[in-house]
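> predicted model and sequence follow; I will ask about them next.
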Amino acid sequence: MRSDSPRHSVSVTGVVVRDDGKVLVIRRADDGRWVPPGGVLELDESPEAGVVREVLEETGMKVIPERLVGVYKNMRLGVVSLAFRCRPIAGDVHPTEEATAVAWMTHEEAVAAAPEARAVRITDAFRGDGPFVRVHDGVSLLP
């Protein structure tokens, strides 16, 4: 049975962590916020392939997804994001059409720079007891 009700969108987030523990973050071109790279999953790709594509498109860095960090739902927009901890393997980071700046930050710097709903993905990527399931309103976590 087909419904006219709104449908969810699925996105991916790449929490890219170097051997020295620094995290790759971008300053989004659309809203200026510092966040881990990511975007909408294409219909014909796996979540792992999608995160590889999105990180490369937004930063110039090729990565290997290592593990699922968590599932995060924006309750206001109906977007479900699958976050993966990734390891960088090749490339030189640079600004892109979607990212006005790209930087390697310490865990603490990245968490401080990002809105809570994105910062928690970074924190979760450094924990070993996930994956986590969390809900938010686009900025803050919800109970």
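Looks like it came in fine.
> only C-alpha atoms for contact and neighbour calcs from this point on.
OK.
> ok so Arg134 is a helix residue?
No - counting by DSSP: H, G, I helix; E, B strand; the rest coil, Arg134 is not part of a helix but strand.
> was I right about it contacting Lys73?
Yes - contact criterion C-alpha atoms under 8 Å: Arg134 and Lys73 qualify, at 6.5 Å.
> neighbour-wise, which of the two wins?
Neighbour totals were compared for Arg134 and Lys73, and Lys73 leads with 24 against 18 (other C-alpha atoms under 10 Å).
> structure B:
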Amino acid sequence: MKSDPELPRHSVSVSGVVRRADGKILAIKRADDGRWVPPGGVLELDETPYEGVVREVFEETGVKVEPERLTGVYKNMKLGVVSLAILCRPVAGEPHTTDEATSVAWLLPSEAVEAMPEARAIRVTDALREDGPFVRAHDGTALL
């Protein structure tokens, strides 16, 4: 089946919910909108979701991670972005700010949820549950 270049397209992103041994979650304050979120970004065409989350977390925080499992699929209904949330564990590196992250912090899960918009906080709470993966829709800020 030939694709029609005029049809709308989805973008696929990855979010890394990085959980340290003490239970704290890695979070960034985005440079573009000032929101606290799990690190992540757009998946490249030539990489798997696990490769993409390793690359994105490292690019945004300086922390190298090992993916553990897919914890959720989230669609931004306004932008057509599908994000795959992946629980990861840190294996090397110290967090630092980057062009994409004006702040990087290890937060208690409750602090991460409090600081993040609902559509991002749910990725953290879903990742910490054992009964996923979850499939959810949002408008960029709130769940639908």
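Arrived safely. Keep in mind it's a predicted model, so treat the numbers as computed, not measured.
> which bit of the second structure covers the lengthiest helix in the first structure?
The longest helix of the first structure (DSSP state H) is helix 47-59. Mapped onto the second structure using TM-score structural alignment, helix 47-59 of the first structure spans residues 49-61.
> how close does that stretch sit to the first structure?
When the first structure is overlaid, stretch 49-61 of the second structure sits 0.1 Å from its aligned residues on average, using mean C-alpha distance after the TM-score superposition for the first structure.
> where do the helices sit along the second structure?
49-61, 109-115, 118-127.
> turn these into TSV, columns for mean neighbour count.
Shown next, in TSV, are the helices of the second structure (neighbours: other C-alpha atoms under 10 Å):
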stretch	mean neighbour count
helix 49-61	23
helix 109-115	17
helix 118-127	22
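> compare the ones you listed and give me the one nearest Ala27 of the second structure.
helix 109-115 (7.0 Å; C-alpha to C-alpha).
> tell me roughly how far the closest one lies from the first structure on average.
Mean deviation for helix 109-115 of the second structure: 0.2 Å (mean C-alpha distance after the TM-score superposition for the first structure).
> that helix - contacts with which helices or strands?
strand 25-30, strand 36-37, helix 118-127 (3 or more C-alpha pairs under 8 Å, 6 or more residues apart in numbering; DSSP states H and E).
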